[in-house]
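Chemist: the following block contains a protein sequence and its predicted model.
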Amino acid sequence: MRLTHAAIRPSAEAVGITFEGRPIPALPGETLAAALTAAGEFVFRYTQSGAPRGLHCGMGACYDCLVTIDGRANQRACLAKVTPGMVVQRAAPAEPAPLAAAPEGQAARLTCDVLVLGAGPAGLSAAIAAAEAGCQVIALDERDAPGGQYLKPLAPSHAHAAPDRQFRQGAALRARALAAGVTFHFGATVWGGFAPEDIGALVGGRALRFQPRRLVIALGAHERPVPIPGWTLPGVMTTGCLQTLARANRVSPGRVVIAGNGPLNLQLACELVEGGVQVAAVLEAAPNPGFAGLRQALRLAAAAPDLAWDGARYLAVLRRAGVPVIWGARPLAAEGPGRFAALRAATPRGEIRLEAEALALNLGFQPETGLARALGCAHQFRDFGLGRLETVTDAEGRTSLPGVFAIGDGAQVGGARIALARGRLAGLAAARDLRPGVAEDAATRRALHRAIGFQDALWRFFAVPEFDAATLADTTLVCRCEEVTAGTLRAAQAAGAGSLGAVKKATRAGMGRCQGRMCGATVARLVGAAEEAGWAAPRAPLKPVPAIALAMEKPEWLEGPAVQPAPILPTHHTPATGPAEACDVLVVGGGALGLSTALYSAREGLSVILAERGEPGQGATTGNAGSLHIQLHAYDSAGAEAGPESAAAQVLSIGPQSVALWREIATEAGETLGIRTEGGIMLAETPALLERLVAKVAMERAFGVDSRVLGANELMSVAPYLAPGFAGAAFCAPEGQMDPLRGLSALYALVRRAGVSVRSGTTIAAVAKEGAGFRAETAAGGVIRAGQVVNACGPWAGEFAAMLGAPIPVRAAVQQVMVTEAAGGEVMRHLVLHGSRHLSAKQGDAGHLVLGGAWPGVLDAAGRPRNLRESIEGNLFVAGTVLPALAGLQVIRAWTGLNVQVPGPILGADPRVQGLHHAVTFNGWTLGPVCGRLVAEGVRGGKGPGKPFSSARFRLS
């Protein structure tokens, strides 16, 4: 329905759009979500499982309102503005239209004194202060106008003859910012922060690099999730979403029930009533303040009499309209067959059921800290309500990073008045850094003090309810994007996933388009994470972005740069105490290769302890792209050039065996693990490169690998999805892919079932020969005596081997993987590689494309792998030249892992130290099972891996 108001009128005649072929009247300038809601359309799309979804957050954070607009798939209806003749569909087309224009050259660089990210109250205030102090200021915002959620203007579809105080305040700030010379870029998505002076953004679909002298982060907050049964039903939305519909677009779904906590719910109810909407009830989670709340009410009135008066007016309007305000009420479940129909709630007088067409939920806010965390700013966990991370700042908004400020609700939730004051102080401080002599503002500091007092009293009046994860039923969806339930999360913990990161990888919770915004805090509570380290790390891109918009050609290389990871040895460890444990085999390192070695050793009847300083499989094992590589890489030509006796070439003889072992593991696990071996294609751009592939294929066939050469015509027949123009390809029939997350879970379960004693969080601080065996000391003071030791330390294998006087040539490299959103249909079935450029590409079972190819990342100051902007752009460029379908997809996540660089596998007994065995290789995911089995064979006294893989081939002391 469309709201009525004596002073608000449509500013233009309705235009025609279509939704699923049905004509719908819409107003130019309103959001598509508003037009659909006004027309009674609540189901915007269906998930992969077939569940209906609609509008939820209303601000582009949850990615639930995705539709196809004029052939462009997965567009957010809450942000898209109506244009005449717009054609809207629920499902993505089989061949989506390009989402942006391909870049011409590299991203343009824009410099400025102060870059402000976000144009809500905090960002506007900071931009105005810095600009009025003489700084060149650029401000970015994802919406089409400044103001944020609190000061959002009326949509261009309407005109207001008598705007209220909030509208007037927003208009005044916007005018002041423009008068001060602030340059605004709207429709801007900040997709990556790689340094304070290197901020990547898309503005109108065009990639730009911003290089400011000072950075002010004011990205606001989103409403915290309220995971109750049925909260994903169309018609269930956040209070802020429904307020945006009503206040900015003059639309409401119909009869509404509002539940949660805080004054925003009362404001929304009042605005809906005044617009002609029937409000069934307002359910407030805080207890009725009664006379005990009088003291806080007086504090509110003293600190901000206008806001206190607003609150009193809201209650009076609702009382006159007969809308019940029920204190101490808690939503239990949203009900409805396909869309919301009723709310069940617990109240002090018992359970009630309220029928309505829409449910608005608000139980507080979560700061948007992703960019600040990606940059490395310090954060702290606030343990109340659901709990949240907040950016650590001083009184002027300075973070732990020089030159970076974080302000407003995106740093610490405090409301609009605190945001305005902190924004001005930060803007002045940033200007003072660049132009000494900028005056202090004592009046703003006093205003900030009053605003803090008001907020303190407000949240004592509306006491924040505690979140009890135990009350979540197992069947309740927690992760909306990946459709993960609370029961699935609990099962992952029961199966051995001990940290938030491990639970995330085991369940895919937080891996969807919203990147955990709608579930991260809830998952953290379920897992028991209460510190910053336990929360999911932000990934670039920080929000989904069109892949084609970032596709920019970068130089290729023969070998990626090596990095020096943080030492495996602790700086100190607790002296050994207590009795020693004993085992036949101590496996140090819990990646795919270490787990496989432990599994096959235990199956040989040996007692095995596996020591992993983190959690098993949480490094490169689950950070890889999931390719099952068998053929030689053309850009890594060491194998072909060294001849058939080289270790790199000898891998050809064991690769197919390892894939077969993965299939055995899948059978034992009772599922497929996403294993598909429909062939790997290595492309040649020119006839000369095709000749190189001919020689490569000849060597592979000599080792029994089913490889052949495809000419240009045959290639297009086998893989019509490829871009035209390739001279041909090598085709390796047994290559393919699998899901490394599911593979790790299955392998880990078999290891535990085999009786291996897995010691997570166990660092081997010292190891030495002791008689015929070894004595190992852990950092925690434990002692393990083992007959034999297996070095499966991956990138740290060289450091561990040196502890025993048996160095091996192992280096580390940070490598990148990316994933797109799911395509509308099948794009490709093969594993696709490039013969002269760095690329691996495949389509997973869920429809998403996985892009790798050994593009490098870096280690940050804390030794953690991080993405490089150049690698994301270069990887997408190469992928785009191979897969035209990529132009219609968005990249939703890029990540990095620390991988091994070795001149061929180093496997088996070390002749220098009796009882020491190495289990180190590149391509560790594919080769993990077979290499583990070969090493285990040598451990029990069998033939083992053989001479080509022995450390004896290196002349090392």
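Modeler: Sure, I can see it.
Chemist: C-alpha from now on. contacts and neighbour counts both.
Modeler: Fine.
Chemist: now the strands for the stretch 701-850 of the chain?
Modeler: In the stretch 701-850 of the chain, the strands defined using DSSP state E, counting those that start in this stretch lie at 707-711, 728-732, 736-737, 757-760, 764-770, 773-778, 783-791, 811-822, 831-834, 840-843, 848-852.
Chemist: same question but for the stretch 301-450 of the chain, I mixed them up
Modeler: Using DSSP E, counting those that start in this stretch, strands in the stretch 301-450 of the chain cover 325-327, 330-335, 342-347, 350-355, 358-362, 365-367, 379-382, 388-391, 404-406.
Chemist: just the buried residues of the first one, please?
Modeler: Of the residues in strand 325-327, those buried by neighbour count under the rule 16 or more other CA atoms under 10 Å are 325-327.
Chemist: please identify the most buried of the strands of the stretch 301-450 of the chain.
Modeler: strand 404-406 (a mean of 29; mean count of other CA atoms under 10 Å).
Chemist: ok, how many other residues are close to Gly805?
Modeler: 13 (other CA atoms under 10 Å).
Chemist: how many other residues sit next to Val902?
Modeler: Neighbour count of Val902, defined by other CA under 10 Å: 18.
Chemist: got it, and the one 4 residues further on?
Modeler: Close neighbours of Ile906, defined as other CA under 10 Å, add up to 28.
Chemist: for Thr881, helix, strand, or coil?
Modeler: Taken by DSSP: H, G, I helix; E, B strand; the rest coil, the conformation at Thr881 corresponds to helix.
Chemist: same question, the one 5 residues further on
Modeler: Under three-state DSSP, the three-state class of Leu886 is helix.
Chemist: pasting the second one now:
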Amino acid sequence: MRLRSPDTHSTAQAVSIAFDGRPISALPGESVGAALSAAGILALRRTVSGAERGLHCGMGACFDCLVTIDGRANQRACMVAVADGMVVESAAPAHPAPLAEAPGAEDVTSCDVLVVGSGVAGLAAAAAAARAGARTILLDEREKPGGQYAKPLGAAHEQARPDAQHRLGDALRAEAIAAGVTMLADAQVWGAFAVDDMAALVGGRAARFNAKRLVLATGAHEAPVPIPGWTLPGVMTVGGMQSLARAQRVSPATRVVIAGNGPLNLQLAAELVAGGVEVAAVVETAAKPGLRHAAAVLAMAASAPDLLWDGAQSLRRLRGVPIIYGATLLGCEADAAGHFAALRIATATGEQRVEAGACALNHGFAPDTALARALGCAQRLRDGRLETVADADGRTSDPAIFAVGDGASFGGARVALESGRAAGLAAARDLGFTAPEDARNTRALHRAEKFQRALWRLYAAPPLAAPADTTILCRCEEVTAGTLRAAMAEGAQSLPALKRATRAGMGRCQGRFCAESIGRLCGAEAEADFSAPRAPLRPVPIAVLAREHPEWGGAPIVAAPPAIAWRGTPSANPPTDCDVLVIGGGVAGLSTALYLARDGHDVAVLDRAQPGVAASTANAGTLHVQLLSYDIGDPAVARGGEGPAASALPLAPESIALWEAIARDAGEPLGLKRSGGLMLAETAEEQAWLVQKAAIEARHGIRTDFIGANELRDLAPDLGPHFIAAAFCEAEGMIDPLRATLALARLARAAGARIHANTSVIAIARDGGGFTVTTEAGTLRCGRIVNAAGPWAGQVAALSGHPIPVRGSVQQVLATEAAPPMLRHAVAHAGRHLSLKQGSGGHVLIGGGWPGTHDAQGATRNTRGGIEGNLWVAQRVLPALAGLHLVRAWTAMNIHLDGAPLLGETPGLPGFFNAVTFNGYTLAPIVGRMTADAMAGRAAIPERFSLARFA
């Protein structure tokens, strides 16, 4: 419904849009979500499971309201403004239209101060810095500055008497304009690589910003309220419903219920009542204020009497509306159509059921720290939520970066206002501009902080109850609490391990609406371990990022960092003496442990973090059989030689057969399929190289068929039209590395192997015929050791006094959103770095060895050029990617070796075996099998795979 008010009226003529063929009247400038809500349409799409979803957060953070607009898939209904004649559909198109134009010349803008986020804090910071003389740019994803608190009224409306929040927004916007701030709307920062390398989309086009000082004013989003039914259409956050009411003058229903914790609930209720909406009840989880809260009320009155008066006025306007204090939220019920129908609560007098057409939930706020974390700024946990550590001026652990307002630490609008001003002045002073400290600003900040502390004493509420097993915690991937608990029972002890085991947090919102809930489930301190955000920080159109970068000659070789960024709880049972100790819990180590345990050996596996959470589950899952372009040199200079990679060719088919046996033993397919692999050529030189490659492969028993352009079109019609030939290897395929690694760990445990997480090896000493191994958890003795530590195998070998030539390289993988079937085969390129495949869920995985980097703490990171270049090659091969968003990008430390496995006993150190391979995922089972056979004396390791080849 549209809200009614004598002070506010529409000034624009309605336009017409269509939703699933139904004509809808809309107002110019309002969001698609608002127009549909006004028409009573709450269900906007269906998830993979078939569940309906609608508007939820209302601010573009949760990605629940995705629709197809004019053929462009997965557009956020809450962020896109309507246009006359717009066609909106709930289903994704079979052939998505391109989402953007190809990038033009690189757009790089320099400034003194870059402010990200134009809420109250961002506007204040930008105005203060610009007034001091700093060249200041302000970026915000929305059409108009103001953020959630000071958002302006929609363009189609006029207001005779703006309220205090609208007046504040008007004043801050005018102040920034007068100070000379360059304000850029529709500006989404997708990658934060450094202060002087901030990547964004501005008006749908790629742009880079080079700043001397960076102010992050990213605001907060509402914390998740995971109760049964919270994903139903018609259940929104309080902030989302308030955005509809304040900016768009719309309510999703004529009767609503508002529930949770905090004063924002009362404010929304008062605003809806004033607009003609029936508020069925305001349900508050905190206790009803009484005499015990007198000190808090007095502190509020002393520090901000006007705000206390505003609260009292909200209560006055709600006379007749039931306000239920001290309640527990039990769940949301659906009607026959599957939409919200009622909220169930428990009170002191018993259980109640509040019927309404829509529900707004709020139980606090979570600072949006993604940009700060991506840039490496120090974080801290407070009340189970991450905050960015900043001083009184907002300066973070990086002296060039400031974090202010609710995006650093939730403190409300007045704290945001004053902290923003302080940061803007401090940033300007850093750069030599005259910007004296403002004593009035400092006093106002202290008053605002005092008010906020008292306010939350007044609204102190118990934590949310532990969710039932059937309750969805991760909205994007539809992962339930029960699924997460089962993964924990199987050994996933950290948030990264839970992500890989369940896909929780891997969706479009990147954990914004589940990280806190999952952190509570597995221990609040683990919240800090939720993976540091990677570019893209939010889904971004591939078409606008795909930019050609020169091919590189090889991944930068590094010593694998000694530390690691995420750890879990140390194993409850410290490792004890064993026959064989396997160091490294990736797929090579787990495979070795499986076969050794099946041979009857007493096997223990140690991993310095969580087993399988490094390269084993961070790769793209291609089962390679063919040689890759970088295996035998530059394809443009067909040298005709062979090397270690060619000698390892016969191992791949054997290993894939072992993977198939593992899938049978596990009782699940593991996403494994031998779909065949294509390697494409688009020049005569690349075509000649394919012929040479096929000859080398044939000499090693690998069949590859050479096919021409016409046959290629018939086999893979969605590939680009410029390829003149391809090599097809029927034996190649793909596997889901997440499921396969977990299955391998389960089978190893079932065979008797003991797997210990978070147990680093500190020292290895010869002890008679065996070894004494010192770990973080104590000392143990073993008869033999298998070094399967992947990129860290060189460091483990060095502990034994017998180093090996194994180092590391950081490589990346990119993942798109789900798309219609367009790619049956694994695809590589004869002249460029690329691996390309479409998984069973429809996501296209893009890899090929493009490099990343890592920091001193061991966290691996993407590079902007690596993302752009990888996407350019992928889109050239598969043009339909122009209609998709890049959803995630991740990096992992990979093994750098000469292309063949390094196996067998170390000369001069009997009982110490290495099990390391460059093509780790494909060859892991055969590496494990060969190692177990060698240790049992059944078969010797061929010299071409041993240390002897390096002599």
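Modeler: Structure received. Predicted model only: the values in this text are computed from it and were never measured.
Chemist: report the TM-score for the pair.
Modeler: Scored against TM-score structural alignment, normalised by the length of structure 2, the superposed chains reach a TM-score of 0.97; 938 aligned residues with a CA RMSD of 1.7 Å.
Chemist: turn the strands of the stretch 701-850 of structure 1 into CSV, including distance to Gly403 of structure 1.
Modeler: Formatted as CSV, these follow (distance: least, CA to CA, whole Å):
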stretch, distance to Gly403 of structure 1
strand 707-711, 55
strand 728-732, 50
strand 736-737, 44
strand 757-760, 39
strand 764-770, 39
strand 773-778, 41
strand 783-791, 44
strand 811-822, 28
strand 831-834, 42
strand 840-843, 38
strand 848-852, 34
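Chemist: tell me which of these lies nearest to Asp409 of structure 1.
Modeler: Smallest distance to Asp409 of structure 1 across the strands of the stretch 701-850 of structure 1 (CA to CA): 29.0 Å, for strand 811-822.
Chemist: what angle do the closest one and strand 848-852 make?
Modeler: Going by axes from the mean of the first three to the mean of the last three CA atoms, to 10 degrees, strand 811-822 of structure 1 is angled at 160 degrees with respect to strand 848-852.
Chemist: separation between Gly60 of structure 2 and Thr576 of structure 2?
Modeler: Counting by CA to CA, to the nearest Å, the gap from Gly60 of structure 2 to Thr576 of structure 2 is 51 Å.
Chemist: longest helix in structure 1, by residue count?
Modeler: As assigned by DSSP state H, the longest helix anywhere in structure 1 is helix 647-669.
Chemist: that one: what's the following helix or strand?
Modeler: Downstream of helix 647-669 of structure 1, the next assigned helix or strand under DSSP states H and E is strand 680-684.
Chemist: more crowded one of Gly60 and Thr576 of structure 2?
Modeler: Neighbour count, other CA under 10 Å: between Gly60 of structure 2 and Thr576, Gly60 has more, with 23 against 14.
Chemist: and that one, how far is that from Phe193 of structure 2?
Modeler: Per CA to CA, Gly60 of structure 2 is found 22 Å from Phe193 of structure 2.
Chemist: do Trp890 of structure 2 as well
Modeler: According to CA to CA, Trp890 of structure 2 and Phe193 of structure 2 sit 14 Å apart.
Chemist: aligned to Leu886 of structure 1, what sits in structure 2?
Modeler: Under the alignment (TM-score structural alignment), Leu886 of structure 1 pairs with Leu881 in structure 2.
Chemist: hang on, its match packs against Val544?
Modeler: No: applying CA atoms under 8 Å as the test, Leu881 of structure 2 and Val544 come out as separate, 10.9 Å apart.
Chemist: that older thread, can I get the strands of the stretch 701-850 of structure 1 in TSV with distance to His449 of structure 1 and mean neighbour count?
Modeler: TSV is the format used below for these (distance: least, CA to CA, whole Å; neighbours: other CA atoms under 10 Å):
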stretch	distance to His449 of structure 1	mean neighbour count
strand 707-711	73	21
strand 728-732	69	26
strand 736-737	58	26
strand 757-760	47	18
strand 764-770	51	18
strand 773-778	51	21
strand 783-791	56	23
strand 811-822	45	24
strand 831-834	60	26
strand 840-843	55	25
strand 848-852	50	24
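Chemist: quick one: which of those is nearest Pro616 of structure 1?
Modeler: If we rank the strands of the stretch 701-850 of structure 1 by CA to CA, the stretch that ends up nearest is strand 757-760, at 6.8 Å.
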